[in-house]
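> quick check, what structure comes out for this input:
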Amino acid sequence: MGNGSTGAAPCNGTALSPPPPPPPAPAGGHNIAALVLGIVLILLIVGGNGLVCLSVCTERALKTTTNYFIVSLAIADLLLALLVLPLYVYSEFQGGVWSLSTVLCDALMTMDVMLCTASIFNLCAISVDRFIAVSIPLNYNRRQIDLRQLILISTTWIFAFAVASPVIFGLNNVPNRDPNLCQLEDDNYIVYSSICSFFIPCPVMLVLYCAMFQGLKRWEEARKAKLRGSIYGANRKLYHPSTFIEREQTGLEPEGCNPYARSDHPGDYVMNNGIQTVSYPHLKYPHPGHSRKRAKINGRERKAMRVLPVVVGAFLFCWTPFFVVHITRALCKSCAIPTQVTSTVTWLGYVNSALNPIIYTVFNAEFRNFFRKVLHLFC
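A predicted model of the protein is given here:
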């Protein structure tokens, strides 16, 4: 039938003229909106992730192993804004028509898959790092990056490139390729990349975070039990009869037993009905060195517990629609998905790169202080 059905002939035999075409859409309506949205999003991603990288590089207090993972995530999002989004915004501004070379299209698709995958893998790597910090806190180095963390960060980028590399090596060069469209051409690769980039790391990340919550809960219960046992043991030893026998034999009165002696711990001595009660806050933990480290980690992980639901929720909210639509188009050829839906879920996935700096820094006082100093320089 060619490009359409022929018109029916009326009774007088004259051909029925085709109906007039629909009036064209207002010039530049949707395209201008995409351009404005793209520029704003690029500025937010570059500004937020740039501040994250700058803060860790310049502030000594922020040079921790956990923040190096956050910098790796920020670099992935920063490169996405600089290398992918400008070309994507240009294509959206053109109404989805690709007017550049197919080689540049393949480069764009490769960078898009690689950097989006690297962003997701970095989120997963952060969950692995925090799980290790909770599982073996005394052996976890928070002040200096070690081989384990270097391997984890390097593996994140290597795997991201491995997922994206088939595109740049010619996977998109299929017969009858439409040069006016820039998209992934192989449906099997779409399924493969979606599974590797989202449907595997996402459950892994959720399982690790759940395990971390359980570990923190058990850790807190064990810490409270040890604290009660330490106080009981210290008080029992203090008032054991052998302690007083030793004092009589030596003829010395310890400073702690003299109510008039100077105390380094104000409020330790309390008179109750003429009887002096002695308390030792400094005996809160039996091993001060290890205890302080455990308490410090516990405090930081408590903060992580408050932000993790926000992180996971934002991640799922931004990326789940994209990958569901993405894999549905590849598996269901009869499913008609409007281009507006595809465009919307793609934009939503890119928005996550702007949210990451906010989520990972707004709950950290050290990052907030740095951001305030930078803002004061320009305000």
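> going by C-alpha atoms from here, please, whenever you check contacts or count neighbours.
OK.
> the stretch 101-250 of the chain: helices as residue ranges?
102-135, 147-166, 187-194, 201-238, 241-250 (DSSP state H, counting those that start in this stretch).
> deepest of these, which one?
The highest mean neighbour count among those, using mean count of other Cα atoms under 10 Å, belongs to helix 102-135: a mean of 22.
> for the chain, what spans make up the strands?
Assigned by DSSP state E, the strands in the chain fall at 269-272, 275-278.
> check the offset of the first one from the chain's centre.
From the chain centre to the centre of strand 269-272 is a distance of 52 Å (Cα atoms, centre = their mean, to the nearest Å).
> and what of the last one?
Distance of strand 275-278 from its chain centroid, counting by Cα atoms, centre = their mean, is 53 Å.
> which residues does that strand contact?
259, 268-271 (Cα atoms under 8 Å, 6 or more residues apart in numbering).
> can I have the buried ones of those residues as a PyMOL selection?
To isolate the buried members of the contacts of strand 275-278 in PyMOL, using 16 or more other Cα atoms under 10 Å:
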select buried, resi 269
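> let me know the closest of the contacts of strand 275-278 to Thr361.
Of all those, the one with the least separation from Thr361 (Cα to Cα) is Asp268, at 40.0 Å.
> how near is that closest one to Val345?
62 Å (Cα to Cα, to the nearest Å).
> any idea how far the spatially closest residue to Pro201 that is not a sequence neighbour lies from Trp219?
Closest residue to Pro201 apart from its sequence neighbours, by Cα to Cα, 6 or more residues apart in numbering: Cys124 at 6.3 Å. Between Cys124 and Trp219 the computed distance is 23 Å (Cα to Cα).
> please give the structure of this sequence too, so both can be compared:
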Amino acid sequence: MDFPNCTEEVFATNNSSCASLETTKLPTSKILLSITLSVLAVVTTFLNCLVITAIAVTRKLHHPANYLICSLAVTDLLVAVLVMPFSIMYIQKESWGMGPVMCTIWLSVDITCCTCSILHLAAIAIDRYRAITDAVEYSRKRTGKMAGAMVSVVWFLSILISLPPLLWRHYTEDGDDEDQCIIVHHNMAFTLYSTLGAFYIPLLLILILYYKIYQAAQTLYMRREASRASRHSCMTNGSMIPSTYPAGDGDVDGGPRSPEPVSPPEKSYSEPSNEEPPRERVRAPAKPIHGKSRRRETRNESRRSQFQQGPRISNARERRAASTLGLIIGAFVICWLPFFVKEVIVNTCSSCSTSVEMADFLTWLGYLNSLINPLIYTIFNEDFKKAFQRLVRCSHYL
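Below you'll find the predicted structure:
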């Protein structure tokens, strides 16, 4: 077999083959980038499949609130399977070589699924807000049909927001370049329509709702602390101590349990020996009286410590709720805000532009939210943790 001689410049055919070999060879940085993005796509697929499977096979997770999380996982799974692989190929080749039809399909799936993922976060915020502020009435309406209706509305709005930019690209010169597969909004109205509907309005809604959720939780904790303080004052004044805590406390987060009632004292701690003199046998029953009073003092001290521990437990729960809400909002803002700020600036300022590398980085920063969502929305739920452990161990239904 003859191999091309790259050192001889006489043969033009050999020179052309050497040039083709040099152009097809990818730099190391691009190979590492492709591997990294592929790992992110695989991990995103795995995590969202884990959430979907856990909800499907675990009876404890068959709840309308979890149906929204399952739908969010399905949307993020579509991003990982249908959007990320084509984006990796696009970044690797630096041009679109699959034709205009595939470009239109890919852009449609990309915009619709990413918008739907963002709107799912807003729907989950609405569901949690109503569940904490109108718990009794909303619990009656919170059914599987209602969750399905919310999912349908989310998908309808996503298509409604994504369709006009795609039609605008199809009927303008933006889609004539077969080497590129992007959407450029020369019209201010389309830019505001797509960015406001896909991100800024949901962001404002999420911020307002989670702020009100935090306020409602803080008010609830303050009421429970006041109730504990009033009972503690009654205890110190010699009044009777109730045997249970207010509804919702207990040991949900490791808090104090309700004290056990005092059991009747036993006759003696140890049976007397038969060789004891009669006087010792007479004195033996008097010893448990001392023990009985000590046991009562011990129980009273434990009750005092439990009531004193109550505010600390409430503060811990409040900090945990605040940190959870901070993670949800922070991850959403960090992942998507830079991309949509870039979209507004680039499409409204004729002299403003970004590099291809920066545009790809901001796009994948938004895709990263599809990997973070299944972690944030399930990691703080004990039922999800147990379901994940059983799935990883290949166990059966809970």
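> ok, back up a step: okay, the helices of the stretch 101-250 of structure 1 in JSON lines with distance to Thr361 of structure 1 next?
Converted to JSON lines, the helices of the stretch 101-250 of structure 1 look like this (distance: least, Cα to Cα, whole Å):
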{"stretch": "helix 102-135", "distance to Thr361 of structure 1": "14"}
{"stretch": "helix 147-166", "distance to Thr361 of structure 1": "20"}
{"stretch": "helix 187-194", "distance to Thr361 of structure 1": "28"}
{"stretch": "helix 201-238", "distance to Thr361 of structure 1": "19"}
{"stretch": "helix 241-250", "distance to Thr361 of structure 1": "53"}
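> closest to Pro281 of structure 1 out of the ones you listed?
helix 201-238 (9.0 Å).
> go ahead and measure how far that closest one is from the middle of the chain.
Offset of helix 201-238 of structure 1 from its chain centre (Cα atoms, centre = their mean): 25 Å.
> which strands or helices does that helix pack on?
Using 3 or more Cα pairs under 8 Å, 6 or more residues apart in numbering; DSSP states H and E as the contact criterion, the elements in contact with helix 201-238 of structure 1 are helix 102-135, helix 288-331.
> can I get these in CSV with distance to Val167 of structure 1?
Supplementary listing: these in CSV, determined by distance: least, Cα to Cα, whole Å:
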stretch, distance to Val167 of structure 1
helix 102-135, 6
helix 288-331, 16
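> for the residue most central in space within structure 1, which non-adjacent residue is closest in space?
Nearest to the geometric centre of structure 1 sits Leu123, at 4.0 Å (Cα atoms, centre = their mean). Nearest residue to Leu123 of structure 1 in three dimensions, chain neighbours excluded: Leu73, at 7.1 Å (Cα to Cα, 6+ apart).
> same check on Ala125 of structure 1?
Ala125 of structure 1's closest residue in space is Leu152 (Cα to Cα, 6+ apart), at 6.8 Å.
> just give me the match in structure 2 for that neighbour.
The alignment partner of Leu152 of structure 1 in structure 2, by TM-score structural alignment, is Met150.
> and if you look at Pro357 of structure 1?
Per TM-score structural alignment, Pro357 of structure 1 is aligned with Pro374.
> is it true that that match touches Leu47?
Yes - taking Cα atoms under 8 Å as the definition, Pro374 of structure 2 is a contact partner of Leu47 at 6.4 Å.
> list just the one of the helices and strands packed on helix 201-238 of structure 1 that sits closest to Ser193 of structure 1.
When these are compared by Cα to Cα, helix 102-135 sits nearest Ser193 of structure 1, at 8.0 Å.
> contact partners for the closest residue to Ile145 of structure 1 other than its chain neighbours?
Computed as Cα to Cα, 6+ apart, the closest residue to Ile145 of structure 1 that is not its neighbour in sequence is Thr65, at 5.1 Å. Neighbouring residues of Thr65 of structure 1 by Cα under 8 Å, 6+ apart: 141-145, 149.
> ranking those residues by neighbours, who comes first?
Within the contacts of Thr65 of structure 1, neighbour counts (other Cα atoms under 10 Å) peak at Gln149, which reaches 20 neighbours.
> can you pull the contacts of that one?
65, 129.
> look up how far Ile39 of structure 1 lies from it.
35 Å.
> Val312 of structure 1 too?
26 Å.
> related to what we said a few turns ago, the residue nearest to Pro201 of structure 1 matches what in structure 2?
Using TM-score structural alignment, Cys124 of structure 1 lines up with Ala122 in structure 2.
> ok, that match to Ser230 of structure 2 distance?
For Ala122 of structure 2, the distance to Ser230 of structure 2 - Cα to Cα - is 39 Å.
> I figured the residue nearest to Pro201 of structure 1 was touching Tyr209, is that so?
No - Cys124 of structure 1 lies out of contact with Tyr209 (Cα under 8 Å); the separation is 9.6 Å.
> quick one: map Lys373 of structure 1 onto structure 2.
By TM-score structural alignment, Lys373 of structure 1 lines up with Arg390.
> Leu35 of structure 1 too?
So, by TM-score structural alignment, Leu35 of structure 1 is matched to Ser34.
> what do you get for Asn141 of structure 1?
Match for Asn141 of structure 1 (TM-score structural alignment): Ser139.
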